[in-house]
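>>> Task: produce atomic coordinates for the following.
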Amino acid sequence: MNKSKILKGDVVKVISGSHKGKTGPVKKLSKDKSKVYVEGVNGVKHVKPSETDQEGGIKEVAVPVNISNVALIDPKSKGNTTRVGYKITDGKKVRIAKRSGAEIK
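Below you'll find the predicted structure:
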């Protein structure tokens, strides 16, 4: 089981690849949680005609990025990346940013 520390809605930064440095919120995770779809990153503009899309043409289609190539942005220090940790508060397990200790919502 591949449990991901990055969830839908988190703001992430691409740390490697051709889109290195770009940021955006996570729109969707793949079923096995090994790839993420980041808004505004890694889009393909040319689409071939297929059975589902008869026309094809120039359209923006999101392509997934491997989860190892993105890092979570710290909610306190904007722009800096951080790792995710866990802490139990009031009997609930919450995600925290390792860099600042802030709770990730």
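
>>> Only C-alpha atoms from now on, for both contacts and neighbour counts.
OK.

>>> Quick one: end-to-end length of stretch 74-94, please.
15 Å (Cα to Cα, to the nearest Å).

>>> Check what contacts that stretch and list those residues.
Applying Cα atoms under 8 Å, 6 or more residues apart in numbering, the contact partners of stretch 74-94 are 5, 12-13, 71-73, 95-100, 102-104.

>>> next up, for comparison:
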Amino acid sequence: MAAVKQKIHVKKGDMVMVITGKDAGKKGKVLEVFPKKGRVVIEKVNIVKRHTKPSQSMPQGGIFEKEAPIASSNVMLYCTECNKVTRVSVKETEAGKVRVCKKCGVNLPDKK
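Predicted structure coming up:
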């Protein structure tokens, strides 16, 4: 069965808040998006320990902490203007389409 690319409601660089799971309530920036798997990697959220054997590049080896992907359905966009989680509306302007906060109506930054 081939992986189907899903529409993900957040982009790389967006501020999001985790709404369910062990990290519920945490906020962070989206570092990576995996549309085929429907998952996102968020800064300082879902930290896992990676046990690494010594190698040529890492002669010491050891235990490292890194962010693991979580389902995109478990996160919601966070508006920094109204300090709330929100859904996204798309409005047409002369410059093109822009994403807008549903609660306060402010344009969401399009950071990459």
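
>>> For PyMOL, write the selection for the buried entries among the contacts of stretch 74-94 of structure 1.
Only the buried entries of the contacts of stretch 74-94 of structure 1 go into this PyMOL selection, using 16 or more other Cα atoms under 10 Å:
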select buried, resi 12+13+71+72+73+95+96+97+99+103+104
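
>>> Let's see which of the contacts of stretch 74-94 of structure 1 end up in strands.
Judged by DSSP state E, those include 12, 13, 71, 72, 73, 95, 96, 97 as members of strands.

>>> Apart from its neighbours in sequence, what residue is nearest the aligned partner of the second one in structure 2?
Think residue 13 of structure 1. Aligned counterpart of residue 13 of structure 1 in structure 2: residue 17 (TM-score structural alignment). Leaving aside its chain neighbours, residue 17 of structure 2 sits nearest to residue 27 (4.3 Å; criterion: Cα to Cα, 6 or more residues apart in numbering).

>>> surely that neighbour meets residue 16?
Yes. With contact defined as Cα atoms under 8 Å, residue 27 of structure 2 and residue 16 form a contacting pair (5.7 Å).
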